[in-house]
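J.: Could you look at this predicted model? Sequence included:
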Amino acid sequence: MKRSIADHAEQTDLRILALWAAECAERVLTCFEAERPGDLRPRQAIQAARAWVRGEVSMAAARAAAFAAHNAAREASHASASAATAHVAEHAPHSATYAAKALALAADDADTAKTRIELERQWQLRRLLDY
């Protein structure tokens, strides 16, 4: 049976998931910043997730930054602000899903969108397994 990203995430340490989610979000950050160049909330959420892993900020601070990034995504035309959600392990795979969707939304046609999603999900799983 083929295991999904969510299956692997369930067995992964929360700090590792936070780093992985930050990487997933960072891969599509340019999509968001192209639309909203002055909005730093997604970038700050990625930085906060990594700072939490290093023990430099509290979980509450990382969570607040993630929520701010989610608000930024709602204000944008698409969910390219896939925030690094470090506060709950079950949320980390959502960052990966949002990242893949952002790449699909930036595609010119359905075939390109499908290919982008497949390639991104393959990268995400490989990267998670690398951790």
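T.: Alright, I've got the coordinates.

J.: make it CA atoms for all contacts and neighbour counts henceforth
T.: Noted.

J.: any idea which helix or strand carries A48?
T.: For A48, the enclosing helix or strand under DSSP states H and E is helix 41-53.

J.: Pull the number of nearby residues for L103.
T.: 21 (other Cα atoms under 10 Å).

J.: Please name the residues that touch it.
T.: L103 makes contact with 28, 31, 80, 113, 116-117, according to Cα atoms under 8 Å, 6 or more residues apart in numbering.

J.: Could you rerun that using 7 Å?
T.: L103 sits next to 28, 116-117 when contact means Cα atoms under 7 Å, 6 or more residues apart in numbering.

J.: Show me which residues of the helix or strand encompassing it are buried.
T.: Assigned by DSSP H and E, L103 belongs to helix 92-105. By neighbour count on 16 or more other Cα atoms under 10 Å, the buried set for helix 92-105 is 92-105.

J.: angle of the helix ranked longest in the chain against helix 92-105?
T.: Longest helix in the chain by number of residues, with DSSP state H as the criterion: helix 110-130. Orientation of helix 110-130 against helix 92-105 (axes from the mean of the first three to the mean of the last three Cα atoms, to 10 degrees) gives an angle of 150 degrees.

J.: let's bring in a second one:
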Amino acid sequence: MNGVNQADEHTELSTTELRDVAAYAVSCAEPAMAIFESARPDDHRPREAIEAARAFATGAKRSKLIRDTAWAAHRAYQETRDAGQLAASEAARAAVAAASAAYLHPLAKATQVLHILGPAAHAARAYELHADDAPAIAREHLEKARNLASPTVVSVLTRYPPAPGGRGRAGELVRILDTALRQATTLR
């Protein structure tokens, strides 16, 4: 790396690219809202985070609304997790991740990949849990997410190092999707 510390490396991100990443994040996370909403029909916090991310993706400015709705969706994630509603909890995490995509940092760190692929991974995990921990369901959702990734999303993704290790099953799903997008392969 020519003596440059990875922590000092940056990648350029245009507003258009950030909007494309946010749109991708919304497209990946939104289908899982049905899982959350079936468990908590009166709780609109994750849906509001998705809508705030969608507004940014379609031209609104990044605003405090995105952060506020993401934090509210995070509280919904915690509440459903604590209540043992694990599929709904992962769906709420997908919404949190979708809102955070609008704040993808230009720091070339592997953790930033979570802003790009986290919505798809958490949604896939929600579907997997909803289907009694069926890995084939998660792979099916990741394949849809792979197909939704535009050339711009893949271009942005490949400016970052591969996804980091750890983070349980959702982290594993991020790494599966990351590898598939970088290698332009189908999921195994």
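T.: That came through, no problem. Note that the structure is a prediction, hence the values are computed from the model and not measured.

J.: returning to that earlier point: how close does the helix holding L103 of structure 1 sit to structure 2?
T.: Once fitted to structure 2, helix 92-105 of structure 1 is off its aligned match by 0.8 Å on average (mean Cα distance after the TM-score superposition for structure 1).

J.: residue range for that helix in structure 2?
T.: Mapping helix 92-105 of structure 1 onto structure 2 (TM-score structural alignment) gives residues 116-129.

J.: chain center to that stretch, what's the gap?
T.: 7 Å (Cα atoms, centre = their mean, to the nearest Å).

J.: can you check stretch 13-22 of structure 1 too?
T.: 10 Å.

J.: I would like the residues contacting that stretch, please.
T.: So stretch 13-22 of structure 1 is contacted by 9, 46, 49-50, 53, 84-86, 89, 92, 95-96, 128, 131 (Cα under 7 Å, 6+ apart).

J.: How about the residue mapped onto E30 of structure 2 from structure 1, nearest residue that isn't a chain neighbour?
T.: Taking TM-score structural alignment for the superposition, E30 of structure 2 sits opposite E26 in structure 1. Nearest non-adjacent residue to E26 of structure 1, counting by Cα to Cα, 6 or more residues apart in numbering: I46, 7.1 Å away.

J.: Run through the residues that contact that neighbour.
T.: 22, 83-84.

J.: Where helices are concerned, which of these count?
T.: A22.

J.: Tell me the one of the contacts of I46 of structure 1 nearest P42 of structure 1?
T.: Relative to P42 of structure 1, the closest of the contacts of I46 of structure 1 is A83; by Cα to Cα it sits at 5.8 Å.

J.: could you say which helix or strand contains the nearest residue to H130 of structure 2 once chain neighbours are set aside?
T.: Spatial nearest neighbour of H130 of structure 2, excluding adjacent residues (Cα to Cα, 6+ apart): A87 at 5.3 Å. When elements are assigned from DSSP H and E, A87 of structure 2 belongs to helix 86-100.

J.: now for that helix, which elements pack on it?
T.: Applying 3 or more Cα pairs under 7 Å, 6 or more residues apart in numbering; DSSP states H and E, one finds that helix 86-100 of structure 2 contacts helix 15-29, helix 33-39, helix 45-57, helix 64-82, helix 113-130.
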